[in-house]
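Participant: got a predicted structure here, sequence first:
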Amino acid sequence: MRITLTAKVAAGLATALAITPLALAVAPSSAATPDPVRVAAQPADGSTNVKVDGNRIILGDAPASMGSVEVRQRSGIANLDPIRFPAATSAVIANYQTGTPDNSTAEVDVRALVKDQWTEWTPARNGSPTVLPEASELVQLRIIVIAPPQGGSPWVSDVSVQPTNQADPSGIDVQAAPLTSHVFATREGLVGGTTANGHVIISRDHFVALPSRRGLANNGSGNYSVKVCTATRCAFEPVWDVGPWNTKDDYWNPSATREMWKDLPQGKPEAQAAYQNGYNGGKDQFGRTVANPAGIDLADGVFWDALKLTNNAWVDATYLWTGTGGRGTVSISSGYLNIRNAASSTGAVVGMAGKSAQVTVECQTTGQSVTGSQGTSNVWLRVHPGMYVAKAWINAGTFAAC
């Protein structure tokens, strides 16, 4: 059975779950074990460079581009409508057909809504159980299609998903505190290029790249965001690109659940191991000799303006979706929001938060009254020790006093 929500109900659901208003496919509630739910081949918000031919989603016609990973390729993303099951499930089985001509690839990923927060994307093998980080009744699938600069176009069709609790119980635990790693940061640059989620890079841009699509946010979204800090400054930025070096190195996950390089410790990028220790013969997943230990790429505005870096440097990166805790979303039309060392617009700037990025919230305090996208307020949020943002520019709830 498939239903389409009214605009009012869909908008309310989107506010509650931090997702855009979408049609939901609902599994029949009468079945003890629901049958597979067919997911319509209708790319939703956040999709890029895909087209529909009957029940197939096919790579679109955009030319090859090169993002942080510095490998020229044609790529497309199709986000499908979320699926609500009649009861929470600990795993799902996705079924689908693929066509991958001329060395192309097609992948289906799944994520779940847990504690009002989307988990990261996990590849869903056709016909096999995919364990969810935690039992959930709301899941979403997406399609990733990638091809060389020349050749045929990959496709995915006949997508369905079914809840199942018959799966290996090992999975990705949602931690109380998000993981932080000490990693080497490089500057992405590439102004005018296109990122893995379809964003066209502008001068002094605000986003980061991580070497795995599991934590890739939709263009314009910050539901996968990082906090990047030096000794004196911090930036909160959305993850809009894939790289550096690798595309399947989700090093922030436990070793057993990493997509590749499962013998490396959690928190250590493959490029760092290759550069420092000769791991994998000193090469990345594409066979290139790794020339630096980079585990994160920073857009120019993050590198130069938010963190005031002049050279590649070691930073502390926190992957916000890997844990729980107070959150808010930067609500500005473009650019960035200044982070200050006091609850006042006269406080010194000690960092920046990019458009749509999530920020951690430790507590709230009163300070200078500010008017912004969320109205006029004298409430300021502490997002890091000694660092504050005006709540007038943050979509967030109420927090304990500092």
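Facilitator: That came in fine, so what should we check first? Bear in mind that the values here come from a model prediction, so they are computed numbers and not experimental data.

Participant: only C-alpha atoms for contact and neighbour calcs from this point on.
Facilitator: Will do.

Participant: strands of the stretch 101-250 of the chain, residue ranges please.
Facilitator: 105-114, 117-118, 122-123, 129-147, 155-164, 180-187, 208-210, 225-229, 234-242 (DSSP state E, counting those that start in this stretch).

Participant: dump those to TSV, plus mean neighbour count and distance to residue 26.
Facilitator: Shown next, in TSV, are the strands of the stretch 101-250 of the chain (neighbours: other C-alpha atoms under 10 Å; distance: least, C-alpha to C-alpha, whole Å):
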stretch	mean neighbour count	distance to residue 26
strand 105-114	22	15
strand 117-118	18	18
strand 122-123	22	21
strand 129-147	22	9
strand 155-164	22	11
strand 180-187	21	37
strand 208-210	30	33
strand 225-229	25	29
strand 234-242	30	30
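
Participant: these: which one's closest to residue 218?
Facilitator: Shortest separation from residue 218 across the strands of the stretch 101-250 of the chain is recorded for strand 234-242, at 7.1 Å, computed as C-alpha to C-alpha.

Participant: that closest one - contacts with which helices or strands?
Facilitator: strand 208-210, strand 225-229, strand 349-354, strand 358-360 (3 or more C-alpha pairs under 8 Å, 6 or more residues apart in numbering; DSSP states H and E).

Participant: now do 10 Å
Facilitator: strand 208-210, strand 225-229, strand 294-298, strand 313-319, strand 336-340, strand 349-354, strand 358-360, strand 375-384 (3 or more C-alpha pairs under 10 Å, 6 or more residues apart in numbering; DSSP states H and E).

Participant: and the fifth one, how far from the chain's centre?
Facilitator: Right, strand 336-340. In terms of C-alpha atoms, centre = their mean, to the nearest Å, the centre of strand 336-340 is set 22 Å apart from its chain centre.

Participant: second structure for comparison follows:
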Amino acid sequence: MRRTDRPRFGRRLPVLAASLTALSAFALGFGPAGAQDPATTRAAGPVTWRADLTAGSGDEVNLIRAGGSLRLRDGRLRPASVRAGRAQGTTVLPARVLDQAVNRIAVDLDATSPADTRTAVDVRGRDGLGRWTEWREARDGQPAALPRAVTEVQVRLTLVGTPAGATPEIRGLALSAELGAPAADAGAAGAAASAAATPFSARVFATREGLVGGTTANGHVIVANDHFVALPSRRGLSPKGSAQYSVRVCGPARCETAPVWDVGPWNTHDDHWNPSSVRETFKDLPQGKPEAQAAYENGYHGGLDEFGRRVLNPAGIDLADGTFYNVGLNNNGWVTVTYLWTGEATTRSFPTWGTGVNIRKQATSASTQVAQLSGPTTVRVQCQVHGQLVQVDGHSNDAWSYLPDYGGYISNIYIDVPEAWLPGVPNC
């Protein structure tokens, strides 16, 4: 129903307005209206915590703990695909469930990095539909901006040593997360995802990784006839044993879906599947063109990769032996790759009405409040479900809509359209 068919707090007498506000508070757990612009109203205050580095997560490679600090265990162990001369170790910390939606994560890292060594803090989030975002690096003074709001946050720590064996040391990590206006690249990612109802695909040059007995960037030990791929960015790297980030590779004979378990070839910061504005590096290249391909074919970046090595082939993906031969390759060659995690359902925008409208983690007023709209605004709706029946001033509705920008659900009774079930919006 439209707003004219529903109670309008601002046009009632004060006593009646107060009465209706109280009724809404009973139905949805409303709080007082905020003073911020509706589009930027957020749950109060950032969430802060300290990462526990003292215990192993069960998902790590080449690290040792001493006095609560993290260091590289073996100065010779390095990811297989990229073939760089630097040792690397990683750990994926347990995910942290939050009581409010967030999209910006700041870090305060206590670490020592000798010359030519490096540490990296990557974060990702899982939203109310159970989908993980890509990993994004957070640096001191430069928070990671996720492409959508999430209510669960996970951290991955990476330590990179020198060819001579020097290692960085991480002693502590504090984090702060909040729901704020999207950064420029996060907004571009959201817009691109909203426009793409299907995952992004590109034709790229594939090489055979081989290297049986080697160790991938996520700690998997490569076996004969293995099935996985390597991509030249940590942003789409699956935790060990998982297929959370997978690609569909189509070669001359057939297609195969395989998880991303390694980082490479050539580069480690080239998420070429992302739009140029969102891409971590080499932003002047078009979406779908790996830096190695541009360097090999056009002399881009002086014909060198990010390590300064001369690029000898245009590879944008490495295939484990089993995947390589299964798709019909006998020699390195061109394949079509679909980056399965990049697809998003198309969203539709709708106006809202009411003040102090709570957004919930689930489709019920008993669920945690993750954000709040202080007043009428426009929201993007991704999908809708039947949940708790909400009643306000003689009107009732059990439909709730999922808002990806806020990481939660709003009762459809506060979406300002005639229909109780939103037209053109799919089920969650």
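Facilitator: Okay, I see it. Being a predicted model, the structure only gives us computed values, none of them experimental.

Participant: re the thing from before, the strands of the stretch 101-250 of structure 1 into JSON lines, with extra columns for distance to residue 250 of structure 1?
Facilitator: Shown next, in JSON lines, are the strands of the stretch 101-250 of structure 1 (distance: least, C-alpha to C-alpha, whole Å):
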{"stretch": "strand 105-114", "distance to residue 250 of structure 1": "14"}
{"stretch": "strand 117-118", "distance to residue 250 of structure 1": "16"}
{"stretch": "strand 122-123", "distance to residue 250 of structure 1": "10"}
{"stretch": "strand 129-147", "distance to residue 250 of structure 1": "15"}
{"stretch": "strand 155-164", "distance to residue 250 of structure 1": "24"}
{"stretch": "strand 180-187", "distance to residue 250 of structure 1": "12"}
{"stretch": "strand 208-210", "distance to residue 250 of structure 1": "8"}
{"stretch": "strand 225-229", "distance to residue 250 of structure 1": "14"}
{"stretch": "strand 234-242", "distance to residue 250 of structure 1": "11"}
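
Participant: so which of the ones you listed is nearest residue 15 of structure 1?
Facilitator: The nearest among the strands of the stretch 101-250 of structure 1, by C-alpha to C-alpha, is strand 117-118 at 12.0 Å.

Participant: Provide the aligned range in structure 2 for that closest one.
Facilitator: Using TM-score structural alignment, the residues of structure 2 aligned to strand 117-118 of structure 1 are 131-132.

Participant: what residue of structure 1 matches up with residue 284 of structure 2?
Facilitator: By TM-score structural alignment, residue 284 of structure 2 lines up with residue 263.

Participant: check the gap between its match and residue 375 of structure 1 for me.
Facilitator: Per C-alpha to C-alpha, to the nearest Å, residue 263 of structure 1 is found 50 Å from residue 375 of structure 1.

Participant: then residue 76 of structure 1?
Facilitator: 37 Å.

Participant: re earlier: closest one to residue 240 of structure 1 among the helices and strands packed on strand 234-242 of structure 1?
Facilitator: Closest among these, using C-alpha to C-alpha: strand 208-210, at 6.1 Å.

Participant: how big is the offset of the closest one relative to structure 2?
Facilitator: Superposed on structure 2, strand 208-210 of structure 1 shows a mean distance to its aligned partners of 0.6 Å (mean C-alpha distance after the TM-score superposition for structure 1).

Participant: return the list of helices and strands in contact with that strand.
Facilitator: Against strand 208-210 of structure 1 (3+ C-alpha pairs under 10 Å, 6+ apart) you get strand 180-187, strand 225-229, strand 234-242, strand 294-298.

Participant: where in structure 2 does it fall?
Facilitator: Strand 208-210 of structure 1 covers residues 229-231 of structure 2 once aligned (TM-score structural alignment).

Participant: for that stretch, the distance to its chain's centre please.
Facilitator: For stretch 229-231 of structure 2, the distance to the chain centre is 18 Å (C-alpha atoms, centre = their mean).

Participant: rewinding a little: quick one, which of the helices and strands packed on strand 234-242 of structure 1 is packed in tightest?
Facilitator: Highest mean neighbour count of these: strand 208-210, a mean of 30 (counted as mean count of other C-alpha atoms under 10 Å).
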